[in-house]
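Asks: Below are the sequence and a predicted model; questions follow.
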Amino acid sequence: MPAVSVLMVFHRDGPHLRPAIASVLAQTWRDFELVLVDNGSGLDASDLGELGQDARVRWVHLPQNVGIPGGHNAGVAAARAPWVALMDYDDVSQPERLARQWAAAQTVGDDVGVISGQAERINAAGEPVGQCEFSLGPDDATRQRDYAAYAGAWVTQTSLVRREWLTALPYREVFPFAADLDWQARASERGAALILPDVLLRYRWHDGQTTQARRDEIERSRAVILLISQRRRAGRDERLAEALAELEGMSAAAAWWQVAEWAATEGWAEAAAYAARRSWVLERGWRRAGQAVRLIAALPAAARARAWRMALRGPVRALGVRGTP
């Protein structure tokens, strides 16, 4: 049985698929399997030439595209190793990625379920365009939990995750394009992530990727994830289906504003302020700014200072989070 299962889900045969697969098979540490989940494309091993003949490649063929969460969960179910390395089909893993993560995994306790790292952003041609999105420092378990309600606390595509965590917390299909953000928020309540300073992956940034093409849907999902995380952490029912139904068809800015009002009503000042801030970012103007000012002014006096700090500085500074490296 391999020590690590690398999970890669794809739904089409694009120009970046083969480089992604090749980067996994070229790892310097070799005790792994590559679980390729064909999400309805009909691609066969023979279509990949020598890459498809590697004995470490295992296929999961889905007859139709069941979406990112469904493909992810199918891959987790097929994985045999106790640790699962996540990777998108258009990214490139550094040759030492698994070696560094496996070494780190041997040093952590049972409370750490994720070993993540840094990612360099590249364009469609593979040219560097800067550091990837924000990742928290390696010893900020409490702040990881706080921050994960607002945004990704680590770069999902660089993650090595205990399979038991992925089994216990499957991706939720109601978040077709933000299931990883919802998963991080829930996983951060279960335990900690160790985030390495090493650049483990080259993250491809291009117009055709889901994060670019589905921005509005992702923003609506983020708004819901913030709200239900607050409810869940307060021991309340998430009321997930209700929130999704009420926000359906709204613009991203309107969805964030609705969540701001709900959060204020339910007593979460910082979440309300952030949601109001996000609504203004997406729809700048005096109307949104005035709404935000009035909402924060109406909060209980004891909570206003924290709310203003969140509205003016954002969650990184308001929550005292530091980045890596």
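Replies: Received it, and whenever you're ready, just let me know what you need.
Asks: C-alpha only now, for contacts and for neighbours.
Replies: Will do.
Asks: any idea where the strands of the stretch 101-250 of the chain begin and end?
Replies: Using DSSP state E, counting those that start in this stretch, the strands assigned to the stretch 101-250 of the chain run over residues 112-122, 128-131, 160-162, 192-204.
Asks: Could I get those strands in CSV, plus columns for distance to T28 and mean neighbour count?
Replies: Formatted as CSV, the strands of the stretch 101-250 of the chain follow (distance: least, C-alpha to C-alpha, whole Å; neighbours: other C-alpha atoms under 10 Å):
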stretch, distance to T28, mean neighbour count
strand 112-122, 17, 25
strand 128-131, 23, 14
strand 160-162, 16, 24
strand 192-204, 13, 23
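Asks: For those, give me CSV that also has distance to V24.
Replies: Shown next, in CSV, are those (distance: least, C-alpha to C-alpha, whole Å):
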stretch, distance to V24
strand 112-122, 15
strand 128-131, 19
strand 160-162, 13
strand 192-204, 11
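Asks: before we go on, here's another structure to hold up against the first:
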Amino acid sequence: MASDTAPINNSADFVSVIIPAYNAASYIKETIESVFSQTYRHFEVIVVNDGSPDTIILEKVLQPYLESIVYLTQENRGLSGARNTGLRAAKGNLISLLDADDIWLPDYLGQQVAFLRDNPERDLVYCNAEFFGEGITPGQFYMNACPSEGEADAAAIISKRCTVFVSVTARKEALQSIGFDESLRSCEDLDCWLRFAAAGYRIGYQRKVLARYRRHAASLSANAERMLGFNIQVMTNALSLFPAQSNEADLIHEAIEKRKAELDIVKGKKALKSREIEAAKAHFQNANLHYHSAKNWWLLQALNVAPVLVVWLFRMRSMVSIKHRQNNG
């Protein structure tokens, strides 16, 4: 259902806002309020309950909005499945994706719609965002941590020269033609942007801070091992999108090797925490094949000479880190 004050004379700029909901009852009210506080009023809101275990509480939170939103339910299919369901139900010519724990600033829609109007050669636009939530110091911004420089083409996305912020606004026809891979339970957005760019669609961005990006322990992005595993899968799948001798293929191979090394670091730390010395050494040795890091080399020497001390120091450091996050959460 469109906003009450939506104009009826510009259907080309009607926006379908898609909000997947899974264990989001604690946050979604603030998210929805940020949409209904937009200065741009020509939109509909589609909330997709993705088989959420908190459905009873979620629907109580959504009750005041049910006459103003499209509310859909389905068995759990992950973010990809929820977004695809929203895409199929969307009436707008433009699509905006919004996670159920993030927040838009009041001019998000106005600025993003204007960008696509003024840049007809672009099919999707993302923006900058401020981080907030557990352990986040105010004033930290997405594009400081994840820069965007130059053309946001496939090569830039693979090499992380451009990192697409997930709260995008896109032309419906383009995004629907690509869709989200429902076999992926993480990094489904990266997979979509790579296929989007490989298909010839063009991605734009603006550096304006138009959203707030919540970080918390329950967010998918908080699980580094899971994220890296799916990232490697996405990059491996992406090899089929480009010629074997292309620059993109070379960059993908480099990215896969780097992600594997990062994953070995994560697994090595996990093994240290569990006092699995030999497993930790194996992971750090694998990582060092890529990084050739002096820090990793010295860590491996220390594990050979004084493994008990290394484990103790690592556990102490982890405890201090956890306490710091709790004090600043």
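Replies: Looks like it came in fine. Because the structure is predicted, anything quoted here is derived from the model rather than measured.
Asks: Out of the strands of the stretch 101-250 of the first structure, the one nearest A269 of the first structure is which?
Replies: Closest to A269 of the first structure of the strands of the stretch 101-250 of the first structure is strand 192-204 (C-alpha to C-alpha; 25.3 Å).
Asks: mean shift between the closest one and the second structure?
Replies: Comparison of strand 192-204 of the first structure with the second structure after fitting gives an average deviation of 0.8 Å (mean C-alpha distance after the TM-score superposition for the first structure).
Asks: how much does that strand deviate in direction from strand 112-122?
Replies: Strand 192-204 of the first structure and strand 112-122 are oriented at 20 degrees to each other (axes from the mean of the first three to the mean of the last three C-alpha atoms, to 10 degrees).
Asks: Would you mind listing the outside residues contacting strand 192-204 of the first structure?
Replies: With contacts defined as C-alpha atoms under 8 Å, 6 or more residues apart in numbering, strand 192-204 of the first structure is touched by 90-94, 96-97, 111-124, 126, 132, 135-139, 141, 144, 154, 157-158, 324-325.
Asks: Need the counterpart of G117 of the first structure in the second structure.
Replies: Using TM-score structural alignment, the partner of G117 of the first structure in the second structure is C127.
Asks: pretty sure its match contacts F165?
Replies: Yes - contact criterion C-alpha atoms under 8 Å: C127 of the second structure and F165 qualify, at 6.6 Å.
Asks: so what sits against both of the two?
Replies: Taking C-alpha under 8 Å, 6+ apart as the contact rule, C127 of the second structure and F165 touch no residue in common.
Asks: any idea how far W154 of the first structure is from W183 of the first structure?
Replies: From W183 of the first structure across to W154 of the first structure, the span is 11 Å (C-alpha to C-alpha, to the nearest Å).
Asks: How about A185 of the first structure?
Replies: According to C-alpha to C-alpha, A185 of the first structure stands 11 Å off from W154 of the first structure.
Asks: Neighbour count for the two, which is higher?
Replies: The residue with more neighbours, out of A185 of the first structure and W154, is W154; 28 against 25, by other C-alpha atoms under 10 Å.
Asks: so what's the residue nearest to the spatial centre of the second structure up against?
Replies: Geometric centre of the second structure, nearest residue: V166, 5.0 Å, by C-alpha atoms, centre = their mean. By C-alpha under 8 Å, 6+ apart, V166 of the second structure lies in contact with 97-98, 126, 189.
Asks: if you set the cut-off to 7 Å instead, what comes out?
Replies: D189 (C-alpha atoms under 7 Å, 6 or more residues apart in numbering).
Asks: Repeat that for Q27 of the first structure.
Replies: 95-96, 98.
Asks: all helices of the second structure, in order?
Replies: Using DSSP state H, the helices found in the second structure span residues 28-36, 55-62, 78-89, 108-118, 142-145, 154-159, 172-178, 188-198, 224-238, 247-273, 277-291, 294-305, 307-328.
Asks: S16 of the second structure against L87, yeah?
Replies: No - using C-alpha atoms under 7 Å, S16 of the second structure and L87 do not qualify as a contacting pair, with a distance of 8.4 Å.
Asks: Which one's more surrounded, those two?
Replies: Neighbours were counted for S16 of the second structure and for L87 using other C-alpha under 10 Å; S16 has more, 27 against 24.
Asks: Now which residue in the first structure aligns to that one?
Replies: Using TM-score structural alignment, the equivalent of S16 of the second structure in the first structure is S5.
Asks: So its match versus G42 of the first structure, what's the distance?
Replies: For S5 of the first structure, the distance to G42 of the first structure - C-alpha to C-alpha - is 22 Å.
Asks: Repeat that for L200 of the first structure.
Replies: Taking C-alpha to C-alpha, one finds L200 of the first structure at 30 Å from G42 of the first structure.
Asks: Equivalent analysis for E120 of the first structure, please.
Replies: Distance from E120 of the first structure to G42 of the first structure, counting by C-alpha to C-alpha: 31 Å.
Asks: Quick check: closest non-adjacent residue to the alignment partner in the second structure of A99 of the first structure.
Replies: Using TM-score structural alignment to pair residues, one finds that A99 of the first structure aligns to G110 in the second structure. With sequence-adjacent residues excluded and distances taken as C-alpha to C-alpha, 6 or more residues apart in numbering, G110 of the second structure is closest to Y40, at 5.0 Å.
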